[in-house]
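Participant: model this:
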Amino acid sequence: MRGARLVEALDRFVLGGRAGRDRSPTTRLVTAVAGPLALGYLSYRVFSILSNAGGLVRLRPGRDSTGEAAGSAAGATAPGLRVSLLVPARDEEDTLVTTLPALLAQGADDVVVLDDHSTDATARVARDAGARVISGANLPEGWVGKPWACHQLAAAVLGEDAVDGDAAGAAGAAGAAAGATPREHLLIFTDADVTWHPGALAALVAEMQRRGTDLLTVFPKQRVGSFGERLVVPLVDAAFIGHAPVPVIRSRRRGAVAANGQVMAFRRQAYERAGGHAAVRGELVEDIRLARAARDAGARFDAVLGARRSGCGCTRPTAPPSRGWPRACRACTWSRGW
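Facilitator: Predicted coordinates for the structure are as follows:
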């Protein structure tokens, strides 16, 4: 009875309050179908958000999701594991002054910043802080800016893997005979304005190792200031995180991915099997498309939440609307794909 009243209320809202007797048979049929569908869709979204609020892991300082110690910052660079933090940056001089020291303190093997034709002192700030800086090449035809920047970052560190492998040829043969395994490589792409709290990288790596994840994406805790940001940002987060329940996101179901390009960590093999950023060269929402390509190529995928303000992990200030929100709205529109 209550359901019927709710459908009737929706019906009246859509039809501007016209009574049922004034409707044509076609209109009555459409509203009879649309009402339950709308109610079911809203119920599904609410269920997804509530499920993910309790089901998604939140990174904590020096801990994995079980509460076990994840080691020190240097523990992320344990023998047999190479960790590269890769930062595409354009006109991020003021941002990197704040975020880069914390990133360098994480204990990664590499912290590489790509200066994408900045008009400010982005390159100098990054170099002075101690990061390795590479200059971005001109944008080729058919590419979008961020995929091209990330492609160059990956090529820089993956090319070094090949050089290291050649240099260690004889030693590698001896190691293989002794049962040694090749050094694994984690590629972690992170935006310049994401703040990495102490122990965040160790917690992320521990979580990937514990779950055997090939691709881990992090939804940082967003820092908001104005009333407009407090109103809009939770809606954007809900659209990203609430589009599917955690079990569906972690399943092998084609397209069921909730990815976030602010922080994406790949095992090298999974990144290469997905085709790298070259596979999404023309995509404005490259994070979801690349995660989907990795999933379809057999990668084990998971998503986690960044820390609260009092904890650890990743936090991120909201970007100005002209930079971040149109892209976020576009991603919310395209994120389902199934």
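Participant: For the rest of this, base every contact and every neighbour count on C-alpha atoms.
Facilitator: Will do.
Participant: Let me know the next secondary structure element after the biggest helix by length in the chain.
Facilitator: Criterion DSSP state H: the longest helix present in the chain is helix 25-55. Heading C-terminal from helix 25-55, the first helix or strand you meet, by DSSP states H and E, is strand 57-58.
Participant: Does the most centrally placed residue in the chain belong to a helix, a strand or coil?
Facilitator: Per C-alpha atoms, centre = their mean, the C-alpha nearest to the average position across the chain is that of residue 260, at 2.4 Å. Judged by DSSP: H, G, I helix; E, B strand; the rest coil, the three-state class of residue 260 is coil.
Participant: what's the spacing between it and residue 114?
Facilitator: 19 Å (C-alpha to C-alpha, to the nearest Å).
Participant: what does residue 81 give?
Facilitator: 23 Å.
Participant: When these two are compared, which one has more neighbours?
Facilitator: Neighbours of residue 81 and residue 114, each counted by other C-alpha atoms under 10 Å, are more numerous for residue 114; the result is 25 against 16.
Participant: Mind listing what's buried along stretch 176-195?
Facilitator: 185, 186, 187, 188, 189, 190, 191, 192, 193, 194, 195 (16 or more other C-alpha atoms under 10 Å).
Participant: any idea how far that stretch is from the chain center?
Facilitator: In this view, stretch 176-195 has its centroid 17 Å away from the chain centroid, taken as C-alpha atoms, centre = their mean, to the nearest Å.
Participant: Any idea how far apart the tips of that stretch sit?
Facilitator: 40 Å.
Participant: Run through who's touching it.
Facilitator: Defining contact as C-alpha atoms under 8 Å, 6 or more residues apart in numbering, one finds that stretch 176-195 is touched by 79-89, 92, 95-96, 99-100, 102-103, 150, 154, 175, 220, 261-268, 314-317.
Participant: Next: stretch 305-323.
Facilitator: By C-alpha under 8 Å, 6+ apart, the list of residues contacting stretch 305-323 reads 56-61, 193-201, 203, 218-224, 229, 233, 324-325.
Participant: Can you flag the buried ones in the residues you listed?
Facilitator: So, by 16+ other C-alpha under 10 Å, the buried ones in the contacts of stretch 305-323 are 56-61, 193-201, 203, 218-222, 224, 229, 233, 325.
Participant: mind checking the longest strand of this structure?
Facilitator: strand 81-89 (DSSP state E).
Participant: buried residues in that strand?
Facilitator: 81, 82, 83, 84, 85, 86, 87, 88, 89.
Participant: Another sequence for comparison is provided below:
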Amino acid sequence: MTVLRWVPVVSLLAWVWLTCCHGLFWRTDRRLPPRRPEPSGPARRWPSVAVVVPARDEAEVLPVSLPSLLAQRYPGEVRVILVDDHSSDGTGALARGLAAGGWPLTVTTPPPLPDGWTGKLWALRHGVRLAGPVEYLLLTDADIAHRPGSLAALVGAAEQEGLDLVSQMARLRVVTRWERLIVPAFVYFFAQLYPFRWSNRPGARTAAAAGGCSLVRRDALERAGGVAAIRGAVIDDVSLARAVKRSGGRIWLGLADRVDSVRPYPRLGQLWRMVSRSAYAQLRHSPALLVGTVLGLALVYLVPPVATAAGLLGGRPAVAAAGAAAWALMAGTFAPMLRYYRLPVAGAVLLPFTALLYLLMTVDSAVQHWRGRGAAWKGRTYPRPQEG
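Facilitator: Sure thing, here's the model as predicted:
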């Protein structure tokens, strides 16, 4: 009885703290800063940019994403480098066929993958080397479509604010039922792990980026040790942000208005693999962190609805009230993300169910790692970095 009475109270206190004291992670107003008017006088020179796109078996999405890059209107010099990472579906040939018009496109293939590297980072390293002495590198995934003005907005923000890394969390697809249920929560949980305000604050320990769209100054990347400094990272975007920030660079992360992922995840199994392939790596392959995460998810996300139901059915109004208040705070903090994705905010009450799915995905990620199939993606399986 005592446990039943106090557990929902602890959950409620946790939600009060998360809502008020955890970097306002639930806010969705972290967007690229608006451009200031250009000063009168001679037009300033726009810096040169190389766009590097690692691609492995991406023939399904390239016809939508690649033309959006080649058609970007940008006042400076741009070249696009697509690194075909030994695809088996004709990705390279398809990319060459899409090259008519727009910015110059180079399609290349890296040498065979060496030990200690993830495929994406090995492809990025190859593309960065081919880029030459440009001032900025836009590292963007093959499934990311850029609306008109995206590149100019990224470079303008970096120049205007003196930023070394500007990253945007692409707006993911939410067409199917499972996408609508799981995708907004994915971004919400990411922001809870890495509050954008804390990440963007110079001197703060938190550092994060979104790998689908990251603009980095070439000299800042070199100061951070280059792509080789994070060569074995499965969660490469966060590792890149940490490396740049640790070397003295200024970073910025926010939600995107002009950058969209076009990759479909129509079935639960596809979304499950997307999350579980890196969830245990996020916990640094630690059984202790896994146990703590499972207990924490249960306390924060599962206790409120269970306590609400148990209190109402068992005639314990105090238990029901604490559970309902925690559930209301949870739903209230999730509602802005649903609005960002243009989904009904009433769906926020389902977040405990979605959190349960994420809990199971995290456990499955650990199980797959223990079975030697952790961090598996597109035919490759990566060990934990110290084993690489």
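Participant: hmm, back to that, need the max-distance pair from the buried residues of stretch 176-195 of the first structure.
Facilitator: For these, the farthest-apart pair by C-alpha to C-alpha is 185 and 193; their separation is 23.9 Å.
Participant: Secondary structure class of the counterpart of residue 92 of the first structure in the second structure, three-state.
Facilitator: Aligning on TM-score structural alignment places residue 92 of the first structure opposite residue 58 in the second structure. Following three-state DSSP, we place residue 58 of the second structure in the coil state.
Participant: burial of residue 58 of the second structure, as a residue count?
Facilitator: 23.
Participant: Check the one 3 residues further on too.
Facilitator: The criterion is other C-alpha under 10 Å. On that basis, residue 61 of the second structure has 18 neighbouring residues.
Participant: if I look at it, how far off is residue 91 of the second structure?
Facilitator: 10 Å.
Participant: And residue 197 of the first structure, how far from residue 112 of the first structure?
Facilitator: 18 Å.
Participant: ugh, wrong one, residue 243 of the first structure
Facilitator: 33 Å.
Participant: Also residue 154 of the first structure?
Facilitator: 10 Å.
Participant: got it, and residue 101 of the first structure?
Facilitator: On the measure of C-alpha to C-alpha, residue 101 of the first structure and residue 112 of the first structure end up 13 Å apart.
Participant: For these two, indicate the residue with more neighbours.
Facilitator: For residue 101 of the first structure versus residue 112, the count of surrounding residues by other C-alpha under 10 Å is larger for residue 112: 24 against 16.
Participant: doesn't residue 129 make contact with the more buried one?
Facilitator: No - the criterion here is C-alpha atoms under 8 Å, and residue 112 of the first structure misses it with residue 129 at 11.5 Å.
Participant: thinking the match of residue 92 of the first structure is in contact with residue 92, fair?
Facilitator: No - at 9.1 Å, residue 58 of the second structure does not count as touching residue 92 under the criterion of C-alpha under 8 Å.
Participant: Helices along the stretch 51-200 of the first structure, start to end?
Facilitator: Remark: helices assigned in the stretch 51-200 of the first structure by DSSP state H, counting those that start in this stretch are 93-104, 122-129, 145-167, 169-177, 200-211.
Participant: Tell me which of the ones you listed sits nearest to residue 50 of the first structure.
Facilitator: helix 200-211 (22.4 Å).
Participant: Where in the second structure does the helix or strand just after that closest one fall?
Facilitator: With elements assigned by DSSP H and E, the helix or strand that comes after helix 200-211 of the first structure is strand 215-219. Aligning strand 215-219 of the first structure against the second structure (TM-score structural alignment) gives residues 165-169.
Participant: do stretch 288-302 of the first structure as well
Facilitator: Under the criterion TM-score structural alignment, stretch 288-302 of the first structure matches residues 238-252.
Participant: What residues of that stretch count as buried?
Facilitator: 238, 239, 240, 241, 242, 243, 244, 245, 249, 250, 251, 252.
Participant: Could you do stretch 134-141 of the first structure as well?
Facilitator: 134, 136.
Participant: what sits up against that stretch?
Facilitator: 112, 113, 114, 115, 116, 117, 145, 148, 149, 152.
Participant: for the aligned partner of residue 116 of the second structure in the first structure, what are its contacts?
Facilitator: Under the alignment (TM-score structural alignment), residue 116 of the second structure pairs with residue 142 in the first structure. Taking C-alpha under 8 Å, 6+ apart, we find residue 142 of the first structure in contact with 281, 282.
Participant: For residue 115 of the first structure, see how far away residue 142 of the first structure is.
Facilitator: Residue 142 of the first structure sits 20 Å away from residue 115 of the first structure, going by C-alpha to C-alpha.
Participant: again with residue 329 of the first structure
Facilitator: 26 Å.
Participant: Of the two, which one has the most company?
Facilitator: residue 115 (24 against 14).
Participant: which position in the second structure aligns with the more buried one?
Facilitator: By TM-score structural alignment, residue 115 of the first structure lines up with residue 84.
Participant: What is the burial count for residue 132 of the first structure?
Facilitator: Other residues close to residue 132 of the first structure by other C-alpha under 10 Å number 15.
Participant: out of everything not next to it in sequence, what's closest to it?
Facilitator: Leaving out its chain neighbours, the residue that sits closest to residue 132 of the first structure by C-alpha to C-alpha, 6 or more residues apart in numbering is residue 112, at 4.8 Å.
Participant: Enumerate every residue touching residue 9 of the second structure.
Facilitator: Applying C-alpha under 8 Å, 6+ apart to residue 9 of the second structure gives the contacts 319, 322, 323.
Participant: redo that, cut-off 6 Å
Facilitator: By C-alpha atoms under 6 Å, 6 or more residues apart in numbering, residue 9 of the second structure lies in contact with residue 322.
Participant: For residue 308 of the second structure, see how far away it is.
Facilitator: Taken as C-alpha to C-alpha, the span from residue 9 of the second structure to residue 308 of the second structure is 11 Å.
Participant: Likewise for residue 63 of the second structure?
Facilitator: 49 Å.
Participant: Thank you kindly, that will do.
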